[in-house]
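Trainee: Below is the structure, and that's it, no one-letter string:
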């Protein structure tokens, strides 16, 4: 298996150090940078790599870094976002722009490792993407018309309250349908559900 690098971009030194310790402890090759500009100025030459970046940083913010990497490296450098300032619309926007995962601080170290391993595995084989698309499409076909409406609204980044207004149902009813959608789609998080929507080309 190819030894891919993981690059950590965060202005918080304690966060950088803890992530490096976590990744290197699992035998993953990792380097850290204190800012987006520092990272871009010393942009490594690796053809494939995984990037973990914070969103709010002095100077260039994480969202701009993500845009730059999309142009410079595209899908060969998947990006994982970690942030203490999360909201659903932003998470959906970032997922649509190519971010593979959106993780809120404080986070479980195993959650980071799971996401990083997923990125590295994806770099090893793109064939799994076709299988994931087919599986997601099959699960999507099991949704009822109302569940599909809720699914589409979630993929569009709407909150439960907004969905309730659009569909003329109560927020509590939206929660029930949302739970059913997550269960049928076998999604354990909103980011996973959005990724499924993008995978099958429905978002």
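Mentor: Yep, it's here. Since we're looking at a predicted model, the values are computed, not measured.

Trainee: Only C-alpha atoms from now on, for both contacts and neighbour counts.
Mentor: Fine.

Trainee: Just the strands from the protein, written as ranges.
Mentor: 5-9, 29-33, 49-54, 79-83, 101-104 (DSSP state E).

Trainee: closest to residue 41 out of the ones you listed?
Mentor: Smallest distance to residue 41 across the strands of the chain (Cα to Cα): 10.5 Å, for strand 29-33.

Trainee: for that closest one, which positions count as buried?
Mentor: 30-33 (16 or more other Cα atoms under 10 Å).

Trainee: Please apply the same query to stretch 40-49.
Mentor: 48-49.

Trainee: got the contact list for it?
Mentor: For stretch 40-49, contacts defined as Cα atoms under 8 Å, 6 or more residues apart in numbering pick out 4-7, 73, 76-78, 120, 123.

Trainee: now the end-to-end length of that stretch.
Mentor: 14 Å (Cα to Cα, to the nearest Å).

Trainee: How far off centre is that stretch?
Mentor: Here stretch 40-49 is found 20 Å from its chain centre; the criterion is Cα atoms, centre = their mean, to the nearest Å.

Trainee: Neighbours of residue 56, how many?
Mentor: Counted with other Cα atoms under 10 Å, the neighbours of residue 56 add up to 16.

Trainee: Of the strands of the chain, give the one that comes closest to residue 23.
Mentor: That would be strand 29-33 among these, by Cα to Cα, at 6.6 Å.

Trainee: what's the angle from that closest one to strand 5-9?
Mentor: 20 degrees (axes from the mean of the first three to the mean of the last three Cα atoms, to 10 degrees).

Trainee: residues contacting the most centrally placed residue in the chain?
Mentor: By Cα atoms, centre = their mean, the chain has its centre lying nearest to residue 101, at 1.5 Å. If you count contacts by Cα under 8 Å, 6+ apart, residue 101 has them with 79-81, 95, 115, 191-192.

Trainee: could you dump the buried residues of strand 29-33 to JSON lines with distance to residue 68?
Mentor: Shown next, in JSON lines, are the buried residues of strand 29-33 (distance: Cα to Cα, whole Å):
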{"residue": "30", "distance to residue 68": "21"}
{"residue": "31", "distance to residue 68": "19"}
{"residue": "32", "distance to residue 68": "18"}
{"residue": "33", "distance to residue 68": "16"}
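
Trainee: before we go on, here's another structure to hold up against the first:
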């Protein structure tokens, strides 16, 4: 880690991610841990620092957009081992590895494990800040997508089994007459079910409904008769 860049170009120092963002730091070197925390706070980011992987695993982590700046070599559980543990716990925090002893196999293992970046000391402050901004934005977008899918799933679960069957057939491209034949119902009944589906799902058009089907895992094929 070097001194901060004095370049006049507009960088992450002026581009704090929108909304709250949190950076977790794990480094057993007290001076490095303090230096990293000060750097992130200087651009308006919140920081929680730990001296070991075990400390983080035992902590109650805030449920906000975040990333983890993680030293590879740590006492006890190593950075790479922590990456594996977080994956097992389904804690998908974007990880930026930092190390003074990096090698190709280590880098490959970290990146295959889903790391956002792997920085070898000494690195520029700006380089680390770029990685942190990108990682927190990535986590924010993931959270937004998951929230939207959860909302869709909640709406889908308000549909009756028959309405769900109609939605699946509508989004598969079948016309009301075809759906009526598929389900053994009158066409006017299908029109009523279709209107109820549109209302409950909050769809303004057929295109809206089709876009909703994909994240719900609804595939364009005909289900068996409900």
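Mentor: Okay, I see it. Since this is a predicted model, take the numbers as computed values, not measurements.

Trainee: TM value for the aligned chains?
Mentor: The TM-score (TM-score structural alignment, normalised by the length of structure 1) is 0.58; 125 aligned residues with a Cα RMSD of 1.4 Å.

Trainee: about what we covered before: out of the contacts of residue 101 of structure 1, who has the most neighbours?
Mentor: Result: residue 79 is most packed of the contacts of residue 101 of structure 1 (other Cα under 10 Å), 28 neighbours.

Trainee: what sits against the counterpart of that residue in structure 2?
Mentor: In structure 2, the residue matched to residue 79 of structure 1 (TM-score structural alignment) is residue 95. Listed by Cα under 8 Å, 6+ apart, the contact set of residue 95 of structure 2 reads 67-70, 83, 114-117, 135.

Trainee: Considering those, which are maintained in structure 1?
Mentor: Retained in structure 1: 67-70, 83, 114-117, out of the contacts of residue 95 of structure 2 (criterion both residues aligned by TM-score structural alignment, their matches' Cα atoms under 8 Å).

Trainee: which residues in structure 1 does the helix or strand hosting residue 178 of structure 2 align to?
Mentor: Residue 178 of structure 2 belongs to helix 176-183 when assigned by DSSP states H and E. Structural correspondence for helix 176-183 of structure 2: none found in structure 1, per TM-score structural alignment.

Trainee: Report all helices and strands that that helix contacts.
Mentor: Applying 3 or more Cα pairs under 8 Å, 6 or more residues apart in numbering; DSSP states H and E, we find helix 176-183 of structure 2 packed against helix 161-171, helix 187-201.

Trainee: Which position in structure 2 pairs with residue 50 of structure 1?
Mentor: By TM-score structural alignment, residue 50 of structure 1 lines up with residue 67.

Trainee: who's in contact with that match?
Mentor: 22-24, 93-96, 132, 135-136, 139.

Trainee: thinking again about what came up before, let's see if you can find the most crowded of the contacts of residue 95 of structure 2.
Mentor: Neighbour-wise, the contacts of residue 95 of structure 2 (other Cα under 10 Å) top out at residue 67, 28 neighbours.

Trainee: where exactly do the helices run in structure 2?
Mentor: 30-42, 53-58, 79-88, 104-112, 125-156, 161-171, 176-183, 187-201, 206-213 (DSSP state H).

Trainee: which of the ones you listed sits most buried?
Mentor: helix 161-171 (a mean of 21; mean count of other Cα atoms under 10 Å).

Trainee: Just want the angle from that helix to helix 125-156.
Mentor: 120 degrees.

Trainee: Give the other helices and strands that helix 161-171 of structure 2 contacts.
Mentor: So helix 161-171 of structure 2, by 3+ Cα pairs under 8 Å, 6+ apart, packs with helix 176-183, helix 187-201, helix 206-213.

Trainee: how does it look with 7 Å?
Mentor: Counting contacts by 3 or more Cα pairs under 7 Å, 6 or more residues apart in numbering; DSSP states H and E, helix 161-171 of structure 2 packs against helix 187-201, helix 206-213.

Trainee: Reformat these as CSV; add distance to residue 168 of structure 2.
Mentor: As requested, these are exported to CSV (distance: least, Cα to Cα, whole Å):
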stretch, distance to residue 168 of structure 2
helix 187-201, 10
helix 206-213, 8
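
Trainee: Figure out which of those helices is closest to residue 33 of structure 2.
Mentor: Here helix 206-213 is closest among those (Cα to Cα), at 44.2 Å.

Trainee: residues in structure 1 aligned with the closest one?
Mentor: Counting by TM-score structural alignment, helix 206-213 of structure 2 has no counterpart in structure 1.

Trainee: Kindly indicate which of the buried residues of strand 29-33 of structure 1 lies nearest residue 184 of structure 1.
Mentor: residue 30 (36.4 Å).

Trainee: about what we covered before: residue 146 of structure 2: which of the helices and strands packed on helix 161-171 of structure 2 is closest?
Mentor: Once these are compared by Cα to Cα, helix 206-213 is nearest, at 13.1 Å.

Trainee: by how many degrees do that closest one and helix 187-201 diverge?
Mentor: 60 degrees.
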